[in-house]
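1. Mind folding the following:
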Amino acid sequence: MHQLAGKLNQLDPQAGEALRIVSYFDVLVARGVGLDGLLRGAAVLSGTVAGAEVRGRTTRRDPDGHPVTDAAGPRRRGSHRSRADWAVWLEREGEPGPVDEMIVERLALGVELLEARRRPESGFDAVVDPDRPVAERVTLLAKRRIAPAARVRILATPADAAEAGEVSAIVPTRYGLLRATLDTSGGLAPPGPAGYGTWVRADRAPESWEAAVVALRLTDAATPVVDATDLGAMLMLAQAYDPDHPHEDVRALARLDRRSAGILLTLVEADSIRSAAAELGMHHSTVQARHEALTRALGYDPRTHLGRMRYIAAALLLRLAAPEPPAG
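-> As a prediction, this is how the structure comes out:
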């Protein structure tokens, strides 16, 4: 993540800083920090006082991490978020900083997760947690009048996406914070990127959530919604894969520059090298030379039947290997 942030910062400093903020808060959540820890992080990143009001109690921290208890109370609130039981904000005079909105957004997601954990009887994140006992998940489902054998699926969307259904929760994953939403009707249609999990019995919701996370990772601008069911047997491959230890076929694809990757895709999909050359607008002999060079770089011929299978599998797994930079 740090390497990706560094590269992105060279290309687009604001996008690189946004990715650093996402990574920072995800680490805090993964470590299980409380409200004070989240506020200290927000204050340090923003360089101003960060505050929160949770269930009627106000807590504020300055950029040095010290509590702020001045009698005057919070200064004018700049960027802020709120729900029924809590609110978070940055206290800044004048115009907001360039990443204030991102900081407050991630702070709000952290507080939302803390509040969900504080109320375990209503925490939907436990329903999709494979480490929770089945009996506990069934009890939580029963509180929502959902039978263990009921047919459900889980949707995965970015953590800051609008809630698409009545039952959802922020859930920490290996890819950072994501939002899990329960779908019992098949009629939910999130407005942005979304991964649809497989349909399962309600007491097997973690299986659907795992599939939904994989599906979300495979979305892009051209395909903003991916249904895990459509992956077929490839879903099993993706679920068994460990992105922290990428296969050599995946590493080989990752080493290609964007132009080479585009030529490779065309070579894999085209009926012949001549048709690939026509599509690319390149001379046949040039494409032939690129095909030979790519074959050496990959360690297999991507135009053979077996080579195409290796390429398709590696391209799928490459999408799971590294966090994506935030949109916008």
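2. For the rest of this, base every contact and every neighbour count on C-alpha atoms.
-> Noted.
3. I'd guessed Ala52 sits against Glu91; true?
-> No. Judged on CA atoms under 8 Å, Ala52 makes no contact with Glu91 at a distance of 10.7 Å.
4. for the chain, what spans make up the helices?
-> For the chain, the helices defined by DSSP state H occupy 2-11, 13-30, 35-46, 100-118, 134-143, 205-217, 234-240, 248-254, 258-269, 273-280, 284-298, 305-318.
5. Need these in CSV (columns: mean neighbour count and distance to Asp227).
-> Putting these into CSV (neighbours: other CA atoms under 10 Å; distance: least, CA to CA, whole Å) gives the following:
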stretch, mean neighbour count, distance to Asp227
helix 2-11, 14, 27
helix 13-30, 19, 26
helix 35-46, 22, 34
helix 100-118, 21, 25
helix 134-143, 16, 24
helix 205-217, 25, 6
helix 234-240, 14, 10
helix 248-254, 17, 23
helix 258-269, 16, 23
helix 273-280, 17, 30
helix 284-298, 16, 29
helix 305-318, 17, 14
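6. one more to line up against the first:
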Amino acid sequence: MYGLTSSPAHPSSEAETAPALLARFDALFAGVADADELVRAAARVAGCTAGMADRGRVLRRCPAGGVPEAAGEVVPSTRRLITVGGRAAGEVWVERPGEPLPFDALLTERMALAAAILVARGAGVPAGGPGGHIGSAGGHAGSAGGHAGSAGGVASFARPRRPRDAGRGPCEHPVWAPAGLGDPALVQAALSPSMPETQRSRALHLLGLPPAGPMRAVAVVVAEPQSLQGALRACAAELSAPPSARTGTVAPHGVLWPRVGALVLPGPGPGPAAAVRPGPGVAVGLGPAVAPERLPESWAQARRAARFAGLGPTWPRLVDAAGLGAQVLLADIPEEAALAHPDVSAVARLEAEPDGPQMLATLEAVCRTRSLREAAKLLSLHHSSVAHRVARAERALAMSLSDPSDRQRVHTAVLLWRLNAPDNWRN
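-> Now for the predicted structure:
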């Protein structure tokens, strides 16, 4: 503990990757005995005043370990709520003059997790602790996701798992599992192709995943950012285990971008007939099961599969990359090249007509079924209505859907247009 708190302050976010910082903060806070020790350690590593409040009591310490000289209102630069049992139980913060440093949000996140354990066991801020009045201005509201995590704008909301060794106290566990599971910085580190293998292994270990054996990545993309957290939680719960063998735990998951989240599934994972049924505005792509060191490959294929999910009336909202075959290569064609092709341009003009979306849905259904009647059944239309639309489309595209070659051209053009259309939120 002395070695950690005596190390140079201000760790460089550029020199130290997210897993290195996570490991440092987890080790720093895992053994603290009370709130005073926690705040002193945080102030030392931050190089500025740190504080903690719970039950209306405030505790502040400066880097040297003493009480800050300045009295009056406390204006945090970065703060985070302490949550116990899903309820706010206080907050922690750092008071850095000027702009916050990149690692401040991660430091306060780790500090809040340690504080939650202390508060839960009655070792929070003591009565009469040195403090002040907590101001409401000047802070990044860490608990609201405004500057959460160290992975560049990601937000943390994961549901912690219970430690495997339930007989030991939280601070006695060799790896502080509740602090790591579902952390978006760890999820991103595990999926990044530029991450060294040792640090990827560390990230997977903190996520509670086995160091060996197959695992697969899952991409969850949503049309509206506000629906991402709910979609991620639902997919994590449904894909973690078959319904008949539900264990009560969920896969590690995290928000990587405002509309993109990731899951990491241990083991071979679900097959093409996965139980999860995403709702409208949600696209899910399943990557292949791979060895841990190849997890970035699974993530790349999961992202490509998600681009096809729910793309039209014949596409499911959950797509397994293994089932796409050679079609997945269409997602690799540069957008400019795809949109500039005459066939794709013709499809785009067709969709721009008043009933264009219905025309494209009809084209896709006809190309992916064996007859007009089967396409009509899929679209819930009379077969004569489908025949009328097909005739119009053939005139507009100067192609015949009864010709196998033209049929294949139309199908490819529709796919390329939908994959690269400006309003395709899956991209």
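7. tm score of chain vs chain?
-> With the length set by TM-score structural alignment, normalised by the length of the first structure, the two chains reach a TM-score of 0.54; 229 aligned residues with a CA RMSD of 4.3 Å.
8. who's more crowded, Ala52 and Glu91 of the first structure?
-> Ala52 (27 against 22; other CA atoms under 10 Å).
9. ok, now which ones touch that one?
-> Leu39, Thr58, Thr59, Arg60, Trp86, Ala87, Val88, Trp89 (CA atoms under 8 Å, 6 or more residues apart in numbering).
10. Can you give me the neighbour number for the last one?
-> By the measure other CA under 10 Å, the count of residues near Trp89 of the first structure is 28.
11. Quick check: closest non-adjacent residue to it.
-> Using CA to CA, 6 or more residues apart in numbering and skipping residues adjacent in sequence, the residue nearest Trp89 of the first structure is His80, 4.0 Å away.
12. How about the fourth one?
-> If the residues on either side of it in the chain are set aside, Arg60 of the first structure comes closest to Gly51, at 4.2 Å by CA to CA, 6+ apart.
13. The one you found contacts Gly73, doesn't it?
-> No. Using CA under 8 Å as the test, Gly51 of the first structure is too far from Gly73 to be in contact (10.4 Å).
14. Who has more neighbours out of these two?
-> The neighbour comparison of Gly51 of the first structure against Gly73 (other CA under 10 Å) goes to Gly51, with 30 against 10.
15. Can you give me the distance of Asp332 of the second structure to Leu38 of the second structure?
-> Taking CA to CA, to the nearest Å as the measure, Asp332 of the second structure falls 49 Å from Leu38 of the second structure.
16. If you could redo that for Leu239 of the second structure, that was the one I meant.
-> 37 Å.
17. Can you pick out the residue with more neighbours from the two?
-> Ranked by neighbour count (other CA under 10 Å), Leu239 of the second structure and Leu38 place Leu38 first, with 25 against 22.
18. okay but that one is in contact with Met111, surely?
-> Yes. Leu38 of the second structure is within contact range of Met111, at 7.5 Å (criterion: CA under 8 Å).
19. shared neighbours, these two?
-> With CA under 8 Å, 6+ apart, Leu38 of the second structure and Met111 have common neighbours Phe29.
20. so who does the counterpart of His305 of the first structure in the second structure touch?
-> Using TM-score structural alignment, the equivalent of His305 of the first structure in the second structure is Pro404. For Pro404 of the second structure, no residue meets the contact criterion (CA under 8 Å, 6+ apart).
21. What's the separation between Pro404 of the second structure and Gly153 of the second structure?
-> 48 Å.
22. what do you get for Asp320 of the second structure?
-> 28 Å.
23. what do you get for Ala35 of the second structure?
-> Ala35 of the second structure is 29 Å from Gly153 of the second structure, by CA to CA.
24. try Ala116 of the second structure
-> Ala116 of the second structure is 24 Å from Gly153 of the second structure, by CA to CA.
25. same thing with Leu324 of the second structure?
-> Distance from Leu324 of the second structure to Gly153 of the second structure, by CA to CA: 32 Å.
26. From the centre of the first structure, point out the most distant residue.
-> What lies farthest from the middle of the first structure is Ser285; by CA atoms, centre = their mean that is 41.9 Å.
27. Can you verify my assumption that Arg307 of the second structure contacts Ala283?
-> Yes. Counting by CA under 8 Å, Arg307 of the second structure sits close enough to Ala283 to count as a contact (7.4 Å).
28. For these two, list the residues in contact with both.
-> Taking CA under 8 Å, 6+ apart as the criterion, Arg307 of the second structure and Ala283 both touch Arg426.
29. closest to Pro325 of the first structure out of the helices of the first structure?
-> Evaluated with CA to CA, the helices of the first structure place helix 13-30 nearest to Pro325 of the first structure, the distance being 6.0 Å.
30. Give me the contact list for the closest one.
-> Contacts for helix 13-30 of the first structure (CA under 8 Å, 6+ apart): 1-2, 5-10, 37-38, 41, 45, 98-99, 102-103, 106-107, 110, 172, 176-177, 325-326, 328.
31. Equivalent analysis for stretch 316-335 of the second structure, please.
-> Taking CA under 8 Å, 6+ apart as the rule, stretch 316-335 of the second structure contacts 271-272, 276-279, 282-288, 301-302, 304-311, 415-416, 419-420.
32. Confirm that Ala53 of the second structure sits in a strand.
-> Yes. With DSSP: H, G, I helix; E, B strand; the rest coil as the criterion, Ala53 of the second structure is part of a strand.
33. coming back round to it: so of the contacts of Ala52 of the first structure, which ones are in strands?
-> Those of the contacts of Ala52 of the first structure mapping onto strands are Thr58, Thr59, Arg60, Trp86, Ala87, Val88, Trp89, per DSSP state E.
34. From these, list just the buried residues.
-> Buried members of these, counted by 16 or more other CA atoms under 10 Å: Thr59, Arg60, Trp86, Ala87, Val88, Trp89.
35. a markdown table for those, including distance to Leu140 of the first structure?
-> Putting these into a markdown table (distance: CA to CA, whole Å) gives the following:
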| residue | distance to Leu140 of the first structure |
| --- | --- |
| Thr59 | 31 |
| Arg60 | 34 |
| Trp86 | 23 |
| Ala87 | 26 |
| Val88 | 28 |
| Trp89 | 32 |
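36. Farthest-apart pair in those, please.
-> Of all pairs in these, the most separated under CA to CA is Arg60 and Trp86 at 13.4 Å.
37. nearest spatial neighbour of Trp199 of the first structure, skipping sequence neighbours?
-> Arg153 (4.6 Å).
38. Look up how far Ala159 of the first structure lies from that neighbour.
-> Per CA to CA, Arg153 of the first structure is found 18 Å from Ala159 of the first structure.
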